[in-house]
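Engineer: sequence plus the predicted model coming up.
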Amino acid sequence: MNARTLFLSPRATATGHALADSARRRAMRVEALHEWRVPDEWRAVEGASLYAGPLFADAVGAELGLGLLEAAPDWLARLPYELTGREIEFSTLAEARQLRRPAFVKPPNDKSFPARVYPDGSRLPGPDAVDDGTPVLVSDIVTFAVEYRLFLLDGEVRTGSRYLTDGDLDVAPLDGDPRRAEVLAFAEQLSSLDLPSAVVVDVGLLSEGLEWVVVEANAAWASGHYACDPDAALDVVLHAARPEGEFGPADRAFLRPLPEVVWD
């Protein structure tokens, strides 16, 4: 049997099932964790990997001995305008609450509050719900004609999927898509950006101006695969979520800070 073990969160998802099936075809062990803690027999198991949401990853990552790659929280805001097609500011939730205009506001690397257009800062969650210092990305409002998800490994697109057209769910593999060549041509620029070696990047075609831009970056170990090839997606997930000691200097700056969880 393959020495790797893929751990899944208690929340069953289509992507979790697809990655689990792919892992089993490789003779990997697959274990679903049914509680927000790691049973004693699985703590610091050799060769662990994980597919889960950020909150669950924070709960079990350290006990599994994992390193989890993700883009820097301010990555999107640091990109040049020609790659984003909109002004994006990296800020805090307290500062964003002072907005007096509509804006798209999201937490960069978790789901501490809904990512969406807010009419103004007063509609954001209050300090009783989410801490003032929570990092946020504040973006001008744009619309996309079509959006694609790309799983990248060492700057190369391993698999991709269309997922939205004119804001509506429209899932189809990148292979065979009429805009495949355009998507891959734009994605070549991503290899020169400050990203971890394994990551998911969403790209889109702006409705106004029809320019290709970056939508956002996501952690591979927490991203839905839509119509991506699950075997290729698993390659990226296994590289993005693996034993912490396996990461070299170039990737260590992209490791998610994992809290130590102490159980009574």
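Structural biologist: Sure thing, it's come through.

Engineer: drop to CA atoms for contacts and neighbour counts, all remaining ones
Structural biologist: Noted.

Engineer: please enumerate the helices of the stretch 151-264 of the chain.
Structural biologist: 180-187, 230-240, 249-252 (DSSP state H, counting those that start in this stretch).

Engineer: again with the stretch 1-150 of the chain
Structural biologist: Going by DSSP H, counting those that start in this stretch, the stretch 1-150 of the chain shows helices at 14-25, 54-60, 75-78, 81-84, 93-96.

Engineer: and residue 169, which of these is closest to it?
Structural biologist: helix 14-25 (15.3 Å; Cα to Cα).

Engineer: ends of stretch 223-242, how far apart?
Structural biologist: One end of stretch 223-242 to the other measures 16 Å (Cα to Cα, to the nearest Å).

Engineer: got another one to weigh against that:
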Amino acid sequence: MPSLICSSRYTIDSQILRKAAQQLGWETLRLDGKRIPDWFDPPDNDFAFFYTAPHVFDIGKQLNRKMLGCNPDWAVNLPQELLRRELRQTTLADALANIQDHFVKHAVSKAFPAAVYNQQSLADATSSIHPSSLVHIGEPVNWTHEYRCFVANRKVMTVSPYVYDGVIVTDYDSFPTVPDSEISTVRAFAESVLEHPNVDCPDAFVLDVGKIAGRGWAVVECNECWASGIYACDPAIVLQTLLCGNADSATMQSSTWDFAQHYSLACPGITE
């Protein structure tokens, strides 16, 4: 029987996932602190985490698990037919010296809001962030629709809109009604990304895709499945994806998708 381990952040997503896990008969644990309690006796070694970095790395280490996720430059190295826009990775220091009305986001974290910035507004937004931090710089585009896809073993497991007709979904009780034909289109495009011969990926992650006005369907970004909002995705299927989002430290054969290493590279100086 698997175990779901949640952080102390009492979010709607964590409540939904914990309820789904309990209905499936899973063990559930919501941590209040940084240590796995001595009394916790998991029934087996199948763990699903719903936790944010960097705290999750220490929790995983206590259970001999490594968290999986895409490397910082995964999105920027995608073939152009999957991006449909200019996108590159650089340091925050370089971005501060060279941007002018560009879209900028942190390469792996939510350290500052992803938005269109000029030099001054970016400096204001990132005043407390290390200049060697990795960021993505892109041309501003108009995303009309955006969808979250939970992926496991290169298969789209469950899908939900999170931006529709340019409006961000904020109320979990009033998701937009999306035609089945569009969901099929989203799945087909996401699967084309996962099947592309020049695209590699971890066993589980979140692939966000969307429609750019005047250009078509494209990859928005990648995220860690164990730290991403689920929106209207099927929580039971999300839980199955989370089981694939970590690996046994003793048997993990490659560090390619070791997200702790990627986070350390992209977020210098961040330990809490």
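Structural biologist: Right, received. Where do you want to start? Quick caveat, the model's predicted, so the values are computed rather than measured.

Engineer: do you know the score for how well these two fit?
Structural biologist: After superposition, the two chains reach a TM-score of 0.86 (TM-score structural alignment, normalised by the length of structure 1), with 254 aligned residues with a Cα RMSD of 2.6 Å.

Engineer: list the residues that contact the closest residue to residue 186 of structure 1 other than its chain neighbours.
Structural biologist: In space, and not counting its chain neighbours, residue 186 of structure 1 is closest to residue 212: 6.8 Å by Cα to Cα, 6 or more residues apart in numbering. Contact partners of residue 212 of structure 1, counting by Cα atoms under 8 Å, 6 or more residues apart in numbering, are 83, 183, 186, 203, 204, 205, 206.

Engineer: ok, 7 Å please
Structural biologist: 186, 204, 205, 206 (Cα atoms under 7 Å, 6 or more residues apart in numbering).

Engineer: cool, residue 222 of structure 1 as well?
Structural biologist: Residues counted as contacts of residue 222 of structure 1 (Cα under 7 Å, 6+ apart) are 51, 52, 53, 54.

Engineer: now structure 2: which of those residues match?
Structural biologist: Checked against structure 2 using both residues aligned by TM-score structural alignment, their matches' Cα atoms under 7 Å, the contacts of residue 222 of structure 1 keep these contacts: 51, 52, 53.

Engineer: select from these the one having the most neighbours.
Structural biologist: residue 51 (27 neighbours; other Cα atoms under 10 Å).

Engineer: which residue in structure 1 aligns with residue 224 of structure 2?
Structural biologist: Superposed on structure 1 with TM-score structural alignment, residue 224 of structure 2 falls opposite residue 219.

Engineer: check residue 10 of structure 2 too.
Structural biologist: Using TM-score structural alignment, residue 10 of structure 2 pairs with residue 12 in structure 1.

Engineer: can you give me the strands in structure 1?
Structural biologist: 5-8, 29-32, 48-51, 66-68, 88-92, 103-106, 116-118, 135-139, 144-153, 156-165, 168-173, 198-206, 212-218, 241-243 (DSSP state E).

Engineer: tell me the most buried of these?
Structural biologist: Of all the strands of structure 1, strand 66-68 carries the top mean neighbour count, a mean of 29, counting by mean count of other Cα atoms under 10 Å.

Engineer: so for residue 229 of structure 1, which of the helices of the stretch 1-150 of structure 1 sits nearest?
Structural biologist: Among those, the nearest to residue 229 of structure 1 by Cα to Cα is helix 14-25 (9.2 Å).

Engineer: the match of residue 224 of structure 2 and residue 200 touch, don't they?
Structural biologist: Yes. With contact defined as Cα atoms under 7 Å, residue 219 of structure 1 reaches residue 200; the gap is 6.0 Å.

Engineer: coming back round to it: would you list the helices of the stretch 1-150 of structure 1 in TSV and tack on distance to residue 114 of structure 1 and mean neighbour count?
Structural biologist: Putting these into TSV (distance: least, Cα to Cα, whole Å; neighbours: other Cα atoms under 10 Å) gives the following:
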stretch	distance to residue 114 of structure 1	mean neighbour count
helix 14-25	21	18
helix 54-60	14	20
helix 75-78	18	18
helix 81-84	21	16
helix 93-96	12	20
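
Engineer: ok, which of those comes nearest residue 41 of structure 1?
Structural biologist: helix 54-60 (13.3 Å).

Engineer: hmm, who's touching the closest one?
Structural biologist: Contacts to helix 54-60 of structure 1, defined as Cα under 7 Å, 6+ apart, come from residues 9, 36, 37, 38, 110, 222, 258, 259, 261.

Engineer: on that earlier part again, adding distance to residue 18 of structure 1, write the contacts of residue 212 of structure 1 out as a markdown table.
Structural biologist: What follows is these, written out as a markdown table (distance: Cα to Cα, whole Å):
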| residue | distance to residue 18 of structure 1 |
| --- | --- |
| 186 | 28 |
| 204 | 25 |
| 205 | 28 |
| 206 | 31 |
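
Engineer: identify, from those residues, the entry nearest to residue 253 of structure 1.
Structural biologist: residue 186 (25.5 Å).

Engineer: which residue lines up with the closest one in structure 2?
Structural biologist: Superposed on structure 2 with TM-score structural alignment, residue 186 of structure 1 falls opposite residue 189.

Engineer: how close does that match get to residue 73 of structure 2?
Structural biologist: To residue 73 of structure 2, residue 189 of structure 2 is 21 Å away according to Cα to Cα.

Engineer: touching, residue 51 of structure 2 and residue 10? I think so.
Structural biologist: No. At 11.0 Å, residue 51 of structure 2 does not count as touching residue 10 under the criterion of Cα under 7 Å.

Engineer: what touches both of the two?
Structural biologist: Contacts common to residue 51 of structure 2 and residue 10, judged by Cα under 7 Å, 6+ apart, are absent.

Engineer: make CSV out of the helices of the stretch 1-150 of structure 1 and add distance to residue 253 of structure 1.
Structural biologist: Supplementary listing: the helices of the stretch 1-150 of structure 1 in CSV, determined by distance: least, Cα to Cα, whole Å:
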stretch, distance to residue 253 of structure 1
helix 14-25, 26
helix 54-60, 17
helix 75-78, 13
helix 81-84, 23
helix 93-96, 24
